[in-house]
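S.K.: requesting a structural model of the entry that follows:
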Amino acid sequence: MGAKYRAGVTDEPDDDAGDAAPDAVERRAADVDAGGHGERLDRWLTGLAPEFSRNHLQALVERGCVSIDGRPQAKTAHRLRAGQHVEVELQPTDESRAFRAEPMVLDLVFEDEHLLVVNKPAGLVVHPAAGNWSGTLMNGLLAHHAAAATLPRAGIVHRLDKDTSGLMVVGKTLEAVTALSRAIAARDVHREYLALAWGRIEGAFTVEQPLRRDPVSRVKMAIAPAGQGKPARTDVFPLGVGEAGGRPASAVHCVLHTGRTHQIRVHLAHAGHPLLADTLYGGVPALGLLRQALHAARLTLDHPVTGAELRFQAPLPADLAGAWAQIGAAGLAG
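M.R.: Got it, this is the predicted structure:
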């Protein structure tokens, strides 16, 4: 319990071909015919390498991976002339490199042959996506155990935001992944959070508002109009009230009944209590925090194979613990 393991090379035999595949580089060349005369370089390349997107081919040009008559050409809008010889080094896309093992330290709270529970630090992205194609929890899981490569999303069945810390359960077998996914859908996996929010919160309340993607900013979620979006409910319990920069701020215990993207952040902001340092939803920084003040502190579920009840609790990380102390709030009860 609480031990840290270094995810690294497994005991499985090396597979040189498998390791090399994501980085395989092909060189392709052709002469510009009469039909290509006057065409933009990036557009012409889509005919030479149709399996790649135009955006990726443009990036290859800008990286110096394309030459014309032996001279590098870094301008995507360069106009070609008939008879020119074009060569391109077809480097793999960032997406194709995403699903690879990357050794990293994992703070494992629990692990058996069926599942593991990890205490995710703030700043760690859970799953590769645009802007974060490597260095994610999924990359670490692929390095931690060989079976992860055979599982959907390496066994990840739910997520935490990049800058939210705390507990996550991950399946290690297809049986466990399937059972955990069903338990989450049935709301039989219980997740509780600790948060610091702006304003004075002295009584418990519930926010039950559907959520959808913000129609203006695609990086945000928003309260949906009646009859739209996905149902979402958050229970909020006060743990203490203090001050941050001369303004009231409260420590709260949040219980999720659904697991929508950014749910607690949007619900508390909707209630007039955005999280400290959650700049995406109007929460200004305070108490030295550089990320939203949210921590997945408690996780309760039935083991997907044995049926035994599993209960885990993760202490506040240093940044939140320091801010919590300044508020003077209590912690979670038993």
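S.K.: only C-alpha atoms from now on, for both contacts and neighbour counts.
M.R.: OK.
S.K.: helix or strand right after the longest helix along the chain?
M.R.: Taking DSSP state H as the criterion, the chain has its longest helix at helix 174-185. The element immediately downstream of helix 174-185 (helix or strand, assigned by DSSP states H and E) is strand 190-198.
S.K.: following up with a second sequence; could you model it the same way so I can compare the two?
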Amino acid sequence: MSGRRALPVPDGLEGERLDAAISRLFGLSRTRAAELISAGDVLVDGAGAAKSDRVQAGAWLEVTLPPPPVAPAPVAEPVPGMTILYEDDDIVVVDKPAGVAAHPTVGWTGPTVLGGLLGAGHRVATSGAAERQGIVHRLDANTTGVMVVAKSEVAYARLKRAFKERTVDKRYHALVQGHPDPLRGTIDAPIDRHPSGDGRFAVVAGGKPSVTHYDTIEAFRAASLLDIDLETGRTHQIRVHMAAVRHPCVGDLLYGADPTLAARLGVTRQWLHAVSLSFDHPITGERVTFTSDYPADLAESLERVRAES
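M.R.: Okay, the predicted model is just below:
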């Protein structure tokens, strides 16, 4: 959405601050809107203005939007700690370690699943954007566990459809603060980017439909271990939904987790692990299931919370 835009200020924005108006009109964060204003990329009735100026309905806005940032190409290099759970001509299933993104994104300079596979000599599908080749679903960089990548073009198309049609069973375990009430339930709340524009997501009216089913496996004094079945697959969905019901994942400081509890249990990231993935194999049609054990850091913190209960 780069280039020059010119339009009158809508009646509904009468009296708003200029940075707030630009933010709402173009879907930018307030910070980004303020940067454009200070750089002289926003004119009001042909003249420069300050971010705190109040806009009048009908005033003529001219805004020069920068080109969107482009994600870097994947760096093909082996990723230590990433193991292959299964591979054939069409799919490769990995056990993703913490600190590894699914694919390159703007601002991420660390290792990626895609780069790790390419670096180890694995072929991946070339469908989709160059930086997301073969990627049919994602795990957050600091969420560990099972992830499938398409190697053939037909597998890519069929797996993308399977995720969209929700025929894939995605199961996670999460250690969350406190005790959800009820112990078993469903969180059905729409998710979209947080209005602050700081990279978080949130439950917001008009967001994308998002459904999370949870069941308590074990309750401890300070936390609960949950089995989570994702019906949809929004970015940060489990983290956002658990935080929304006041039970954030232990260690998830981005979504309001207690740093004291995290430190006591030795948790340095969100306690969230993709334990299993079941889907119809894109070529044979056979139902396949892949599972992953807890990595050492999550297993150790689970023993600590169990010992103190």
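S.K.: please state their TM-score.
M.R.: The TM-score (TM-score structural alignment, normalised by the length of the second structure) is 0.70; 230 aligned residues with a CA RMSD of 2.0 Å.
S.K.: still on that earlier bit, quick one: the longest helix of the first structure to chain centroid distance?
M.R.: Helix 174-185 of the first structure sits 19 Å away from the centroid of its parent chain (CA atoms, centre = their mean, to the nearest Å).
S.K.: what angle separates that helix from strand 190-198?
M.R.: Inter-element angle recorded for helix 174-185 of the first structure and strand 190-198: 50 degrees (by axes from the mean of the first three to the mean of the last three CA atoms, to 10 degrees).
S.K.: helix 174-185 of the first structure maps to which residues in the second structure?
M.R.: When the second structure is aligned by TM-score structural alignment, the counterpart of helix 174-185 of the first structure is residues 153-164.
S.K.: show residues contacting the matching stretch.
M.R.: 90-91, 125-127, 134-137, 149-150, 168, 279, 282-283 (CA atoms under 8 Å, 6 or more residues apart in numbering).
S.K.: that one vs the first structure, mean deviation?
M.R.: Mean deviation of stretch 153-164 of the second structure relative to the first structure after superposition (mean CA distance after the TM-score superposition for the first structure): 0.3 Å.
S.K.: which residues touch Gly199 of the first structure?
M.R.: Counted by CA under 8 Å, 6+ apart, Gly199 of the first structure has contacts 247-250, 272-273.
S.K.: likewise Asp280 of the second structure?
M.R.: 168, 286-288.
S.K.: now, which of those residues sits nearest Leu302 of the second structure?
M.R.: Nearest to Leu302 of the second structure out of these is Val168 (CA to CA; 27.7 Å).
S.K.: what about the closest residue to the closest one other than its chain neighbours, is that helix, strand or coil?
M.R.: Using CA to CA, 6 or more residues apart in numbering and skipping residues adjacent in sequence, the residue nearest Val168 of the second structure is Phe279, 4.8 Å away. When classified by DSSP: H, G, I helix; E, B strand; the rest coil, Phe279 of the second structure comes out as strand.
S.K.: surely Leu310 of the first structure touches Arg298?
M.R.: No. Applying CA atoms under 8 Å as the test, Leu310 of the first structure and Arg298 come out as separate, 10.7 Å apart.
S.K.: higher neighbour count, the two?
M.R.: Neighbour count, other CA atoms under 10 Å: between Leu310 of the first structure and Arg298, Arg298 has more, with 20 against 11.
S.K.: that one maps to what in the second structure?
M.R.: Checking TM-score structural alignment: Arg298 of the first structure goes with Ser276.
S.K.: what's near enough to touch the residue lying closest to Glu95 of the first structure once chain neighbours are set aside?
M.R.: Sequence neighbours aside, Trp133 is the residue nearest to Glu95 of the first structure in space, at 6.4 Å (criterion: CA to CA, 6+ apart). By CA under 8 Å, 6+ apart, Trp133 of the first structure lies in contact with 94-95, 97-98.
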